[in-house]
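**Q** Sequence plus predicted model, see below.
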Amino acid sequence: MSRWERVRLGDVCDFINGDRGKNYPTADEFIVEGIPFINAGHISNNAIDFSDMNYISEEKYNKLGSGKLINNDIVYCLRGSLGKHAIVSINSGAIASSLVIIRPNTAIISSKYLTYCMDSIQFIEQQKKANNGSSQPNLSAKSVKLFEVPLPLLDEQNHITDALDIAAKLLSLRKEQLAELDNLIKSTFHEMFGDPVRNEKEWLVEKLKGITTKIGSGATPKGGKESYHNEGICLIRSMNVHNGVFKYDQLAHLDDEQATQLDNVIVKANDILINITGASVARSCIVPTDVLPARVNQHVSIVRVKEEKGTSEYINKLFTTDSFQNFLLAIGGAGGATREAITKHQLQELDIPLPPLPLQNQFAEIVAKIEEQKVFVKKAIDETQQLFDSLMSEYFDE
């Protein structure tokens, strides 16, 4: 429980709207270099992303009647991406009309402490209640001024931000470590096998249909998602299949009768799953054994590799290389269809470079060792996330 007095933001911060008048910059007034003009799309992970920034001239900036930034201001999104926020570390800049500048009274509250407050459950709940948008989320600066935050003394605020900074940094390092392990698998594949589309190592090439015992997708049971169950036989959908990763969120379940109707798409250990329709087309992973028994719906295809021809680790990694992903996406978007799709025939006719099986097995062994390390890192990430969340709860929740 928060042990400090709670205050309204409007009592400890100034709020500055963007200029909405005739001097508001138009797209043709943006220039390559100049003064940053920040919109909601430039806020990412609580930071300002300058990689695709809009800039205005100093002359245009001087004409603005409002919405001018100074160092340590907080930009806060009022529309669309509701509640996105970031501290600015620039001496001059301006904001789009979808944002508001929150300028803390630094004699009372620090910008860094306030941004952590904005990430708390309590603050997010206030945002949800104040949202007055219908089709598009929408807040007013007037309503945000009424949001309350706990207000310890500045020394205590600094102690809180230091503790949260350490936990956040540790979490970031753990995630970087996980990414490095993924990159190690990627670089090992390219070192051993080269690019699968160019096939510069001149491996023997076979059609996918010639190296598999099954290529096929399933269906959605009658009644759609309303007919799913909380337990039973798993139904794997496209949202579960990501490149190299199986996501357990929203994993559906079927009863025995529903599953029997999909017995032609029983998933087996080491099967490769590939999305064949929709925005996630071409995403691919190996099914984890802990979801078996399972079936797939019509948006996911099973690819079952002949053991004497190849390994699932090799084929799945081939599918998820950048070059082969681009190739699959080009197939999926071809033909002028309104929705991306890869047909069974197109999968069957894919040209697959086939290195010698012992080399594929060697790669699979390397992947297995790296995956073991990833398990430990993921556990460390979960533990660090729990630490961060418990600190946030201790400092900010009632």
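**A** Structure received.
**Q** Could you use CA atoms for every contact and neighbour count after this?
**A** Noted.
**Q** how deep is the closest residue in space to residue 385 that isn't next to it in sequence tucked in, by neighbour count?
**A** Once flanking residues are discounted, residue 385 sits nearest to residue 171: 6.7 Å by C-alpha to C-alpha, 6 or more residues apart in numbering. The local packing of residue 171 (other C-alpha atoms under 10 Å) involves 20 other residues.
**Q** In the strand or helix carrying residue 171, which residues are buried?
**A** Element membership for residue 171 (DSSP states H and E) is helix 154-193. Buried residues in helix 154-193, counted by 16 or more other C-alpha atoms under 10 Å: 157-158, 160-161, 164, 167-168, 170-171, 174-175, 177-178, 181-182, 185-186, 189, 193.
**Q** who does that helix touch, helix- and strand-wise?
**A** With contacts taken as 3 or more C-alpha pairs under 8 Å, 6 or more residues apart in numbering; DSSP states H and E, helix 154-193 sits against helix 111-118, helix 357-396.
**Q** Pick the most deeply packed of those helices.
**A** Ranked by mean neighbour count, the helices and strands packed on helix 154-193 are led by helix 111-118 with a mean of 20 (mean count of other C-alpha atoms under 10 Å).
**Q** which helices and strands does the following helix or strand past it pack with?
**A** The first helix or strand that comes after helix 111-118 along the chain, using DSSP H and E, is helix 121-130. Counting contacts by 3+ C-alpha pairs under 8 Å, 6+ apart, helix 121-130 packs against helix 141-144, helix 357-396.
**Q** dropping in the other structure now:
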Amino acid sequence: MVRTTDLENNNFEQGVNYISETAYKFLSKSKVYGGEIIMNKIGSAGKIYLMPCLKRPVSLGMNAFMLRLNENMNTLFAYFYLTTKFGVWQISKRVKGAVTKTIRKDAVRAIPIIVPPINLQNQFAEKIGLIEQQKKLAKQELQESEDLFNCLLQKAFKGELFSHP
């Protein structure tokens, strides 16, 4: 069972909650496969997440909504729209409660969303996909550079960088 804490920490391995196969089958409406938009109901109410593909059966925890979109909406476009300053502001206007913040389904349904033609939304999603690939590659290259630097640093401290005649 994926909880918003798991999504917030991007941790789907340690300290996760499991449910029985019977419960998983019973909770058919809360099955998630990856790519869904998830919204926190309580606590950090209105916080938006994009569900990663975990390649195993997963059900959504109790304190979250899965936003189901119609065929006129690209999920990635909607996710980025809802995480803009305007989207966050629209959501925060609908969050209630002084101590424990909550948001209800009807409030979520009332959030205005612009709906450009689906081909433009799909183009946006493709560009985002390319950017995400470039970011992943850049992170990998940065890690490799840091590993190389640390290796050279160790050799320098041990006096192994220069050969002595």
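**A** Everything's here; your move. Treat the numbers as computed from the prediction; the structure is a model and nothing was measured.
**Q** one step back: which residues sit in contact with the residue nearest to residue 385 of the first structure?
**A** Residues near residue 171 of the first structure by C-alpha atoms under 8 Å, 6 or more residues apart in numbering: 381, 384-385.
**Q** Translate it into the numbering of the second structure.
**A** In the second structure, nothing lines up with residue 171 of the first structure, judged by TM-score structural alignment.
**Q** So which residues of the second structure form strands?
**A** For the second structure, the strands defined by DSSP state E occupy 31-32, 37-40, 48-50, 58-59, 64-67.
**Q** what residue of the first structure matches up with residue 103 of the second structure?
**A** Match for residue 103 of the second structure (TM-score structural alignment): residue 342.
**Q** Just put the helices and strands packed on helix 121-130 of the first structure in CSV and tack on distance to residue 122 of the first structure.
**A** Below are these laid out as CSV (distance: least, C-alpha to C-alpha, whole Å):
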stretch, distance to residue 122 of the first structure
helix 141-144, 13
helix 357-396, 7
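**Q** out of the ones you listed, nearest to residue 276 of the first structure?
**A** Closest to residue 276 of the first structure of these is helix 357-396 (C-alpha to C-alpha; 25.0 Å).
**Q** How much space separates the alignment partner in the first structure of residue 133 of the second structure from residue 380 of the first structure?
**A** Aligning on TM-score structural alignment places residue 133 of the second structure opposite residue 372 in the first structure. Separation of residue 372 of the first structure from residue 380 of the first structure (C-alpha to C-alpha, to the nearest Å): 13 Å.
**Q** next one: residue 56 of the first structure
**A** The value you get for residue 56 of the first structure to residue 380 of the first structure, if C-alpha to C-alpha is used, is 44 Å.
**Q** again with residue 270 of the first structure
**A** As judged by C-alpha to C-alpha, residue 270 of the first structure and residue 380 of the first structure stand 27 Å apart.
**Q** same deal with residue 245 of the first structure?
**A** 18 Å.
**Q** Likewise for residue 366 of the first structure?
**A** For residue 366 of the first structure, the distance to residue 380 of the first structure equals 22 Å [C-alpha to C-alpha].
**Q** just residue 150 of the first structure next, same as before
**A** 30 Å.
**Q** quick one on the thing from earlier: spit out the contact partners of the match of residue 103 of the second structure.
**A** Taking C-alpha under 8 Å, 6+ apart, we find residue 342 of the first structure in contact with 276-277, 281-282, 328, 331-332.
**Q** In space, not sequence, find me the middle residue of the second structure.
**A** Centroid check for the second structure by C-alpha atoms, centre = their mean gives residue 50 as the closest residue, at 3.4 Å.
**Q** who's in contact with that one?
**A** Counting by C-alpha under 8 Å, 6+ apart, residue 50 of the second structure touches 34-38, 79.
**Q** how does it look with 6 Å?
**A** 36-37 (C-alpha atoms under 6 Å, 6 or more residues apart in numbering).
**Q** Quick one: map it onto the first structure.
**A** Aligning on TM-score structural alignment places residue 50 of the second structure opposite residue 286 in the first structure.
**Q** gap between that match and residue 68 of the first structure?
**A** Applying C-alpha to C-alpha to residue 286 of the first structure and residue 68 of the first structure gives a distance of 51 Å.
**Q** Next: residue 253 of the first structure.
**A** Distance from residue 253 of the first structure to residue 68 of the first structure, by C-alpha to C-alpha: 53 Å.
**Q** and if you look at residue 144 of the first structure?
**A** Applying C-alpha to C-alpha, the value for residue 144 of the first structure to residue 68 of the first structure is 19 Å.
**Q** Same question for residue 370 of the first structure.
**A** In terms of C-alpha to C-alpha, residue 370 of the first structure sits 49 Å off from residue 68 of the first structure.
**Q** Let me see the contact set for residue 17 of the second structure.
**A** With contacts defined as C-alpha under 6 Å, 6+ apart, residue 17 of the second structure is in contact with residue 1.
**Q** how about a cut-off of 8 Å?
**A** The contact partners of residue 17 of the second structure, taken as C-alpha under 8 Å, 6+ apart, are 1-2.
**Q** Counterpart of it over in the first structure?
**A** With TM-score structural alignment as the criterion, residue 17 of the second structure matches residue 252.
**Q** What residue, apart from its backbone neighbours, is nearest the residue mapped onto residue 302 of the first structure from the second structure spatially?
**A** Matched across to the second structure, residue 302 of the first structure falls on residue 66, judged by TM-score structural alignment. Spatial nearest neighbour of residue 66 of the second structure, excluding adjacent residues (C-alpha to C-alpha, 6+ apart): residue 38 at 4.6 Å.
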